[in-house]
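> output the structure for:
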Amino acid sequence: MFKKISIIVGLFWTIFQANAQLVGTSDGLTDTPSTDSIKLPDNRLIHAMALEIFWKKLILLQKNNTGKLNIVHVGDSHIQADLMTAVIRKNCQNRFGNAGRGFVFPHQLAKTNGAWDVRFSSNATWECHKNIAQPNGSAVGLSGIALQTKAQNAYIELTVKDPENFFNTIKVISPNNNHDFDLALNKQKTAIETKLPKKISHKVKKGEALSTIAESYHCSMAEIKALNRLKSNNIQAGKTLKIPTTETTSKISYTTSYIPEKSYNSNQYFYYKSENLLSKIAIVAQNDNPEKILSGLVLENNNPGILYHNIGVNGAKYADYNKYPLFFNQLKALNPDLIIVSLGTNESFDRMSSESYMQQVFRFINNIKLWYPDTAILLTTPPPSLLYRKLPNTYIADYTEKLITFAAENRYAIWDAYTQLRGMQGVSINARKGWMAPDRVHYTKLGYEIQGKMLFEALLQSFEDYQNNPNKKK
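So this is what the prediction gives:
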C-alpha cells in the first residue's frame, strides 16, 4: 500500500514539475535552460546539388573574374527593408566581386519602408497599388508595387549614400517597357518673358481737374472714373489715381528643368550608361503619356561580380506574386541566375493549411520554371514566430516539413531557417538575445542581420563542398 502511494505521489510531482516549466513564459512557449543547448544540424543547404548550374557559373566568375551573376531574393516584410539581404549582398560581393547595388525601388514615394542606402524624393504625388491588394487593373510588376502619377513635369531624384554602390548604369523597368521616363544629370535654367499691363499712377496736384489729367494721358474721364471707382468728376489734391493704358511691361521669370541624357532601349528595360561613377540621377516623367508607371530600377557598375537584388512587399504571400503575371515577365530584366524565395509567415497568419500553402509554392515555382527553365531556385523555410504574440505558430512548423519533403521529391535546394533558428523553442531564446521584435513575428535589425549572416554561411559552405567534391550528391 505504501509503495502504491509513493508511486502516485511521485507521478503527481513529475506532472507538477513539467507544468511548472510551462508557466510564466512571456512567449507562451516552454522556456527551459536546456533549450539553449539544442543541437542544431550543420548550417548547410539541403539538396545543395540542385544548385549545380549556379555553382558552375560561380566557379567561372571566380576563375575568370569576368561577367556578372544575378541573385534575386523574393519575399515579404522580412525582405522589403533590406536588412537581412544587405548582409548577404555585402558578404557575397566581398567574396565574389561587387557588380552594383542591383534592384531598387522608391518605397518612400509609395509611403512604405525601404532600404536605407538609396534615397528618393519627388516633386509630385505618386499613387501605388500593391500585390497584396485585389487586382484593379494596375500594372503590378517586378517590385510588387505599381507606382504611378498623372502629374505633369514630375520627376524622381535618386541619391546613393554608400560610395561602394555608386553606379555607371541605371536601368528603368516599366510595364510593356514603355519609355515613359527620361534620365537626367543636369538642370537648365530657362527665362520666361510674360507681358503684363503697365501700371501708371498720377498724384493729383492742387488746382488740377480730371479733364486735364485725362487729356494729358490720352484717355477719357470716364475710363479714369471707372478704374478708380469715382462717382463724380471732383478730385482732391494729394489723391493718387490709377491711369488706364494699353501699354505693357515685360516680367522675366526663371524655371529649371532637367536635361535628358541619351538613353538606350533593351527588350526588358531602357538604360543610361555613364563613363564615370554616379551617386545621383533624376528619373523624369515624359508628359506625352498621361499616366506614368514605374516598376523598378537597377543600378550597376562596370565591375565583374555579384548583383544581389531584393524584392519584398510587407504582408506578401506566394499567392500575391502568383496573381500578377507581369512580375514573372519582368524578372527577365534581372537575368536571374539564382532565385531565392522566402515566404510563408503571412500565410500562417491567414491560418492557411499546409496543403493550400504548398499549392501556391508549386504554382510559383512552375511560373519560374516556365519563364526561366535554366535558373536555379533556392527555397527557405519561414523563421519561427508566434501567433498573436503568445500562441505557438504550428503552421510554420507544418510548412517547413512540407517544404523539405517537396524539395527532396522534386530536387530543389532548401535553407532551413526554421530549424537553424531553433524552431518553436527558438522564439524565447531569440527574443532574449534581442533578435525578435515585441510582436514575436518580425525580427530586430540585429535578428535580420544574423539571418543574413547564417544564409550566406550556408551558401558559402555548400559552394565550398561542391568545389571540393563536385560529384558528391548532397
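> only C-alpha atoms from now on, for both contacts and neighbour counts.
Noted.
> mind listing the strands for the stretch 151-300 of the chain?
Using DSSP state E, counting those that start in this stretch, the strands of the stretch 151-300 of the chain run over 155-160, 167-173, 181-197, 200-203, 240-243, 248-260, 264-265, 270-278, 280-285, 292-294, 296-300.
> of all those strands, which one is nearest F120?
Checking those against F120 by C-alpha to C-alpha gives strand 155-160 as the closest, at 4.8 Å.
> how big is the angle separating the closest one from strand 296-300?
Put simply, strand 155-160 runs at 40 degrees to strand 296-300, going by axes from the mean of the first three to the mean of the last three C-alpha atoms, to 10 degrees.
> second input sequence below; structure requested for side-by-side comparison:
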Amino acid sequence: MPANKSAHPFYIIAGTMICLLALSFVHNSFSFQGFTSRQIDLLADVKATPAPPVVKHTIVAKGKPGDSARQVTGIPEPDHRSYDFMTYTGIQEYTDTVAVAPGMQHFLQALEELKAGKRKKVRIAYFGDSMIEGDLITGDLRDSLQTQFGGAGVGFVPVTSVVASFRTTIQHTFSNNWKDYHFRNNPPQDLPLGLSGHTFIPATESWARYSPVRKHGLDRFSEVVLFYGPGNSNVIINGKPYTLSGGDPVNELAFQQDTAQPSVLLKYAGGSAQPFYGLSFESNNGVYVDNFSFRGISGIELGKLGRGVLQQMQRQHPYDLVVLHYGANVLFRPELTDYSWYERPMQRVIDSLRNNWPQTSFLIVGTADKAYKKTDRYITAPGVPALLKVQHELAEQHGTAYWNLYAAMGGEGSMTHWVEGDTVLANKDYTHFNRQGAARVGALLYKAIMDEYKQELHP
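Next up, the predicted model:
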C-alpha cells in the first residue's frame, strides 16, 4: 500500500497552533448571562501572574466623623480608619455640591421625626437589577428597619412579575393575559411606564392575587393602594366593584383590607385599556422599602421614566430615600475598564431623578465584587475598581451619599471567598448572592445606615 504523504494534516495542526498562540496574546474570554468562558492561553504556565489592578486616583470623603460600626459576624472587616472610597465600609456623604437634600440628611431627619411621632411614614425606593430581584437584600433591610422604627408591609408589588415564584415576602399569582410593556420592549410612545419600569394593560378577565406570608410584619394586609394610569375602567377587588378614573399619569385607589379576607384579588371588569402599575401594602405608620428590581439592566434605563410619573408618584407616595444599586450588568466584560459610555447617561439619569424629587435623599451603592476565571483561578475583574471609581464620582458630583458594597463584603477577592468559603454566600457565577448572602448584604447596609443615623443625630 503506498504511504500517505499528504501535507494537509501538518498544515491543519500548524495552523491551529498558530491561531491558539495568537489568541494567547489577546483578551478572548467572553461573558453571557452569568457564564464566563475560560481564556485561551498556551503560555499560561510560563507567564507571570499579573498584579491586581491599582486605582490611581484616591478620593477621600469630606468631613466624615469617626466610624463606630460594630463588626458583622463572619465577614472580614476592612480598615475603618481610612475614608478612601475604595476601602471605607461606611456611608460617605457629599453635602457641598448641591443646595437641596444633600447626602442622607433628609432621610435621617425623617427617621428621627418618625421615631419621635412627628410623622407617620418613611419610604425608600430601592432600584436595582437581578441582585435584588425576589426582594433579595431589600427584604432583610426592610425587616431590620421596621423592627427598629415600626411598620408592617412589603410595600410596592407590580401587577405581574417574572420572579413571583421565588419571592418569599409575598405570595403573588396572576393571569397570563396581562400585556406587559417595559423598559426593553418598546412601549407605545404615549404610554407612561411605572416606577418599576413596567406598565400592564389588562385583557378580558385579567386578574392578580396577593396573599400574605408567615413572616414578621408580612402576615396580614392593612392599608392597600392600587396605582394605575389615565383612563376609565372597572375592577372588582375581593368581590367589591370599583370604578377607576383619572387623567393623571399616576392615580390611586386606597382601601383598608377586610380582616376577614387575608388575600387581595384584583379582577379587571371592563372599560378602557387602562394602564396598571401595581399595589402597595403598608400599615398606618413606619418604614417601607419598595423593591424596584429589573433583570438585566444597568440603571441607564431609568432615564425612560417620564417626568409626569415621577412627580405625580412623589405627590401621592413620597419617597424619602432613593437607592441606586447597579453594576452586575455593567461588568459584562470583566476586563473592560473604560466606563465613560456608562457615566454620561447615568449623569442624566441622576439629574432627572434629583430634579423631579428635589427633597429626597439619594444613595448610590457601589458594585459588589465580581470574579472571573483568569488562567486557573477566580480573581476580581479589573473592571470592578474602575466602575467603583465612576460610581463614586457620580455620587460626589451630584451630592448624593455613597456606599461601597465591594469594600463592605471584603474588597479584592471577596466574591471568590463568598462562593468558595465554608459558608457559601454567593452563586457559582461569581456575581450574584444567594439568599444567605443577600441577607448578609442587607444586614451590612442596615448597619451602615444606622451608623450614619447615630453619628449624625445621636453622636
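> still on that earlier bit, now the strands of the stretch 151-300 of structure 1 as TSV including distance to V441 of structure 1 and mean neighbour count?
Shown next, in TSV, are those (distance: least, C-alpha to C-alpha, whole Å; neighbours: other C-alpha atoms under 10 Å):
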stretch	distance to V441 of structure 1	mean neighbour count
strand 155-160	31	19
strand 167-173	32	24
strand 181-197	39	14
strand 200-203	72	12
strand 240-243	73	18
strand 248-260	44	12
strand 264-265	43	13
strand 270-278	38	17
strand 280-285	36	21
strand 292-294	31	25
strand 296-300	28	23
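> any chance of the ones you listed in CSV, plus distance to T380 of structure 1?
Formatted as CSV, the strands of the stretch 151-300 of structure 1 follow (distance: least, C-alpha to C-alpha, whole Å):
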stretch, distance to T380 of structure 1
strand 155-160, 30
strand 167-173, 27
strand 181-197, 36
strand 200-203, 78
strand 240-243, 79
strand 248-260, 42
strand 264-265, 35
strand 270-278, 33
strand 280-285, 35
strand 292-294, 29
strand 296-300, 24
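> these: which one's closest to A333 of structure 1?
Closest to A333 of structure 1 of the strands of the stretch 151-300 of structure 1, according to C-alpha to C-alpha: strand 167-173, at 7.4 Å.
> what range in structure 2 matches the closest one?
Mapped onto structure 2 using TM-score structural alignment, strand 167-173 of structure 1 spans residues 221-227.
> for structure 2, which helix is longest?
Criterion DSSP state H: the longest helix present in structure 2 is helix 435-457.
> what's the average distance of that one to structure 1?
Averaged over the aligned pairs, helix 435-457 of structure 2 sits 0.6 Å from structure 1 after superposition, using mean C-alpha distance after the TM-score superposition for structure 1.
> give me the contacts around that helix.
If you take C-alpha atoms under 8 Å, 6 or more residues apart in numbering as the criterion, helix 435-457 of structure 2 is touched by 65, 67-69, 72, 89-91, 108-109, 112, 136-141, 144-145, 405, 408-409, 418, 424-426.
> hmm, 7 Å instead?
If you take C-alpha atoms under 7 Å, 6 or more residues apart in numbering as the criterion, helix 435-457 of structure 2 is touched by S68, A69, G90, I91, L108, L136, I137, T138, D140, L141, L425, A426.
> please apply the same query to stretch 225-236 of structure 2.
Contacts of stretch 225-236 of structure 2 with the rest of the structure, by C-alpha under 7 Å, 6+ apart, involve 241-255, 266-272, 274-281.
> which other helices and strands contact the host helix or strand of I365 of structure 1?
Here I365 of structure 1 sits within helix 354-371, counting by DSSP states H and E. When contacts are defined as 3 or more C-alpha pairs under 7 Å, 6 or more residues apart in numbering; DSSP states H and E, helix 354-371 of structure 1 sits against helix 318-322.
> so who does L60 of structure 1 touch?
L60 of structure 1 makes no contacts at all, as judged by C-alpha under 7 Å, 6+ apart.
> so what corresponds to it in structure 2?
Structural alignment (TM-score structural alignment) places L60 of structure 1 against E113 in structure 2.
> surely its match is in a helix?
Yes - assigned with DSSP: H, G, I helix; E, B strand; the rest coil, E113 of structure 2 falls within a helix.
> so how far is K120 of structure 2 from it?
Shown here: E113 of structure 2 relative to K120 of structure 2, a distance of 9 Å by C-alpha to C-alpha, to the nearest Å.
> enumerate every residue touching L141 of structure 2.
Going by C-alpha under 7 Å, 6+ apart, L141 of structure 2 touches G442, A443, Y446.
> residue in structure 1 paired with it?
Using TM-score structural alignment, the partner of L141 of structure 2 in structure 1 is I88.
> got it, and H172 of structure 2?
Under the alignment (TM-score structural alignment), H172 of structure 2 pairs with F120 of structure 1.
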